[in-house]
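> Generate coordinates for the sequence data below:
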Amino acid sequence: MTPILPGAEPLRRDGSSEVGVLLCHGFTGTPQSLRPWAEHLADRGLTVSLPLLPGHGTRWEDLELTGWVDWYATVERELRLLKERCDQVFVCGLSMGGALALRLAARHGADISGVVVVNPMATFPRLEGYLLPLGRHVLRSAKGIASDIAKEGSAEVGYERVPTRAAYEVRNFSRVIRAELPQVTQPLLVLHSRTDHVVPPGDSALVLGKVSSVDVTETVLERSYHVATLDHDAESIFADSYGFITRLTAKRAASDGA
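Predicted coordinates for the structure are as follows:
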């Protein structure tokens, strides 16, 4: 078994039986990119789950043996575990992890109380998309996409290479999530960077335009690149997401009391 990269380990913290939060990391990334966010929420008493997606956190060759169905199955299993323990569950994600969170919301309805996504992925580059069906059989890997961060000294634990077979899976998954966005009805917080060298800001606009949610908040992150959870705006993301969760849980408590 390939050892997990230092810092890439999954995180689970038991806290409140009332509120649980599932966090999903991005493609070729690891829980390290979301660990400060998860710890921020856990330190405030929430139950937190931050799994490591299959094929991630070891070596890029392991990733080419997995697909989006495997990644989604992992977060769906974690959702079920949280639902067994907590009265309310919120789902959060970065990049492709944001797409995974949105799919959970689309498919699990009332089991999810709210969604928070940071620079969510909803499309795939057109040129690369055209080339991948054949190119993945010719070119095994391409340059990695990790550590798109403006903050000096901050780095993401991720792969230096992207397997083309796995990239093809992301292309297919982007089509799936776009078709399912109208099924998302939960309260939604979308935070996206003004400058992002991995996922175009238009993906967040697409998400906002296609979901059926009524309670929607959009925040533009002015000082961060793609991995905003490790960048200059990280503390704002953590505070805004916790405020979003507490607002919704208080609203439900007031409704239940009435």
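> Every contact and neighbour count from this point should use C-alpha atoms.
Fine.
> Val170 is in contact with Asp70, isn't it?
No: with contact defined as C-alpha atoms under 8 Å, Val170 does not count as touching Asp70 (11.7 Å).
> Looking at the two, which is more packed in?
Remark: of Val170 and Asp70, Val170 carries more neighbours, 21 against 14, as counted by other C-alpha atoms under 10 Å.
> any idea how far Gly57 is from Ser33?
In this view, Gly57 and Ser33 are 11 Å apart by C-alpha to C-alpha, to the nearest Å.
> any residues in contact with both of those two?
With contacts defined as C-alpha atoms under 8 Å, 6 or more residues apart in numbering, the residues adjacent to both Gly57 and Ser33 are Val157.
> What is the host helix or strand of Ala99 packed up against?
If you go by DSSP states H and E, Ala99 is part of helix 96-108. When contacts are defined as 3 or more C-alpha pairs under 8 Å, 6 or more residues apart in numbering; DSSP states H and E, helix 96-108 sits against strand 19-24, helix 68-85, strand 88-94, strand 114-118, helix 164-180.
> do that again at 6 Å, thanks
With contacts taken as 3 or more C-alpha pairs under 6 Å, 6 or more residues apart in numbering; DSSP states H and E, helix 96-108 sits against strand 88-94.
> What count of nearby residues applies to Glu18?
15.
> Looks like it contacts Glu84 (just checking).
No: Glu18 is not in contact with Glu84 according to C-alpha atoms under 6 Å; the separation is 10.9 Å.
> One more, please, to line up against the first structure:
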Amino acid sequence: MPVLPGAEPFRHEGGEVGVLLCHGFTGSPQSLRPWADHLAERGLTVSLPLLPGHGTRWEDMQLTGWQDWYAEVDRELRALRERCSRVFVFGLSMGGALALRLAAKHGEAVDGIVVVNPGNKVHGLAARTLPLTRHLVRTTKGVCDDIAREGSHEVAYARVPLHAAHSLRQFFKMVDGELPQVTQPLLLLHSPQDHVVPPADSARVLSRVSSHDVTEVLLEQSYHVATLDHDAKRIFDESYAFIGRLAPSVGKKGSTAGG
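Presented below is the predicted three-dimensional model:
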């Protein structure tokens, strides 16, 4: 199945400091591509994978679950560790949960984490009935394009497969239990006006991680997909400064390799 235009994975061979970026549920690398470009232009080695079942059509996602999504970012992290001396993991929404689990499981192999509007729970009364309703109803309305900036668009599915949503709910529960294992420096940026992931999820993450070096930043001008919104530049600048503080030598620029 062809990948949707703009949803392609991205890689850039840069210096000794690497960054793995994890996109969100039903989304694609397109939502993080400007962030990835910002880092690549500053000489970092960047990996922005396309998660299995994403970036094509929702029917493909129906056949995948959290184990597939996590396995993809786990592979990419291991590859970056072979290439780079320092590695950071960034994530948006569900990608934030993926980043936090990588930090919990890989320990010192992850030097720092940056998460934007990280998901921690599937909310609403309907979430409790997912174990049953996923066998009766295939999809529900999507959650894409929660962006305040006019004219900005997210490449994501207009429908949410309920089998995948059920798997996401299980994943969030598991990651919540693993948060105390997260000890790395953490930069968490979140939008007070988020119509997909409530601020309570960020508060929950902050209350449960064991990290001592924690910075919280409010994105007052943006909704959920803040990486494509009014606060995008702030996210890019804050995250690059975060890396610079923890890894002062970011290496030299390399050549770009897309796909």
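> still on that earlier bit, list the buried residues for the helix holding Ala99 of structure 1?
Met96, Gly97, Gly98, Ala99, Leu100, Ala101, Leu102, Arg103, Leu104, Ala105, Ala106 (16 or more other C-alpha atoms under 10 Å).
> what two of the residues you listed have the greatest distance between them?
Distance extremes for the buried residues of helix 96-108 of structure 1: the farthest pair is Met96 and Ala106 at 15.1 Å, using C-alpha to C-alpha.
> helix or strand for Glu235 of structure 1, which one?
Element membership of Glu235 of structure 1, judged by DSSP H and E, is helix 234-257.
> ok, residues contacting that helix?
Helix 234-257 of structure 1 has contacts (C-alpha atoms under 6 Å, 6 or more residues apart in numbering) with Trp37, Ala228.
> again, 8 Å this time
With contact meaning C-alpha under 8 Å, 6+ apart, helix 234-257 of structure 1 is reached by Val19, Trp37, His40, Leu41, Phe90, Ser113, Gly114, Val116, Leu189, Leu191, Ala228, Thr229.
> Neighbours of the fifth one, how many?
Read it as Phe90 of structure 1. Phe90 of structure 1 has 24 neighbours, counted by other C-alpha under 10 Å.
> Repeat that for the third one.
Other residues near His40 of structure 1 come to 17 when the count uses other C-alpha under 10 Å.
> these two touch, right, Ser95 of structure 1 and His197?
No: Ser95 of structure 1 is beyond contact range of His197, at 11.7 Å (criterion: C-alpha under 8 Å).
> Neighbour count for the two, which is higher?
Taking other C-alpha under 10 Å, Ser95 of structure 1 and His197 do not tie; Ser95 has more neighbours (27 against 13).
> got a list of what the equivalent of the more buried one over in structure 2 touches?
Under the alignment (TM-score structural alignment), Ser95 of structure 1 pairs with Ser93 of structure 2. Applying C-alpha under 8 Å, 6+ apart to Ser93 of structure 2 gives the contacts His23, Gly24, Phe25, Val115, Val116, Asn117, Pro118, Gly119, Val197, His224.
> Check Val114 of structure 2 too.
Neighbour list for Val114 of structure 2: Phe88, Val89, Phe90, Gly91, Gly96, Leu186, Leu187, Leu188, Leu189, Ser239 [criterion: C-alpha under 8 Å, 6+ apart].
> Met1 of structure 2 too?
Per C-alpha under 8 Å, 6+ apart, neighbours of Met1 of structure 2: Thr56.
> State the distance from it to Cys144 of structure 2.
Met1 of structure 2 is 21 Å from Cys144 of structure 2, by C-alpha to C-alpha.
> If anything else comes up later, I'll come back, but that's it for now.
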